[in-house]
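A.B. asks: Curious how this folds, go ahead:
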Amino acid sequence: MGLLDNLKAKLAPAKGKVSDLAQKHEDKIQHGIDKAAKVVDERTKGKYSDRIHTGTDKAKGAMDRLAHKDRTDPGEGPATPPGPPPPGPPPPVS
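C.D. replies: Just a heads-up that it's a prediction; the model follows:
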């Protein structure tokens, strides 16, 4: 087993815990990202606003993927609607 395989095996339980925490505290994390972005934007006097906004969006997207990765709610169906039913047997010939 290689070094990366060992590392992945040891970090797997931590990933589940982090995902659970991200789900429980999603709103606080989002607020913290926004607050940090605002502080940085103010300190740089708006010079890097577009980059800060892009980074904030990416951070929120990554957090959202982490929080909802393994989430399966019984009330949620598949993302795409089911296709038409398969055709039945042909009608009898008389």
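
A.B. asks: use CA for all of it now, contacts and neighbours both
C.D. replies: Will do.

A.B. asks: quick one: the nearest residue in space to Asp20 that is not next to it in sequence and Ala22, what's the gap?
C.D. replies: Once flanking residues are discounted, Asp20 sits nearest to Ala67: 6.8 Å by CA to CA, 6 or more residues apart in numbering. Plainly put, Ala67 is 5 Å away from Ala22 if you go by CA to CA, to the nearest Å.

A.B. asks: And this one, please, so the two structures can be compared:
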Amino acid sequence: MPDLGNLGDKAKDAANSEKGEQATDAGIGKAGDAASSASGGKFDDKIDAGEGAADSKIGDQG
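C.D. replies: So this is what the prediction gives:
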């Protein structure tokens, strides 16, 4: 079994880099677009709020 000791820390460090921030923002945006498309835009306000909440928790805050 591989040692996953600091894998979580490495993932956080990667997400907090500029390149990681761009990737997480793109992923959150694509997920929001898919949700909006699936709901026909009916819940866009809630989807946008969810995207903002996710973005505030993932990646670089500075």
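
A.B. asks: Does Asp13 of the second structure lie in a helix or a strand, and which?
C.D. replies: For Asp13 of the second structure, the enclosing helix or strand under DSSP states H and E is helix 7-15.

A.B. asks: what's the distance between the next helix-or-strand element following that helix and the middle of its chain?
C.D. replies: Proceeding C-terminally, helix 7-15 of the second structure gives way to helix 18-38 as the next helix or strand, assigned by DSSP H and E. The gap between the average C-alpha position of helix 18-38 of the second structure and the chain average comes to 6 Å, counting by CA atoms, centre = their mean, to the nearest Å.

A.B. asks: follow-up on the earlier one: quick one: contacts of the helix or strand hosting the residue nearest to Asp20 of the first structure?
C.D. replies: Secondary structure assigned from DSSP H and E places Ala67 of the first structure in helix 49-68. Surrounding helix 49-68 of the first structure, the residues in contact under the criterion CA atoms under 8 Å, 6 or more residues apart in numbering are 19-23, 26, 30, 33-34, 37, 40-41.

A.B. asks: hmm, try it at 7 Å
C.D. replies: If you take CA atoms under 7 Å, 6 or more residues apart in numbering as the criterion, helix 49-68 of the first structure is touched by 19-20, 22-23, 30, 33, 37, 41.

A.B. asks: where does Gly40 of the second structure land in three-state SS?
C.D. replies: Secondary structure for Gly40 of the second structure, judged by DSSP: H, G, I helix; E, B strand; the rest coil, is coil.

A.B. asks: That one pairs with which position in the first structure?
C.D. replies: Taking TM-score structural alignment, Gly40 of the second structure has Lys45 as its aligned residue in the first structure.

A.B. asks: and that match, how many neighbours does it have?
C.D. replies: When neighbours are defined as other CA atoms under 10 Å, Lys45 of the first structure has 10 of them.
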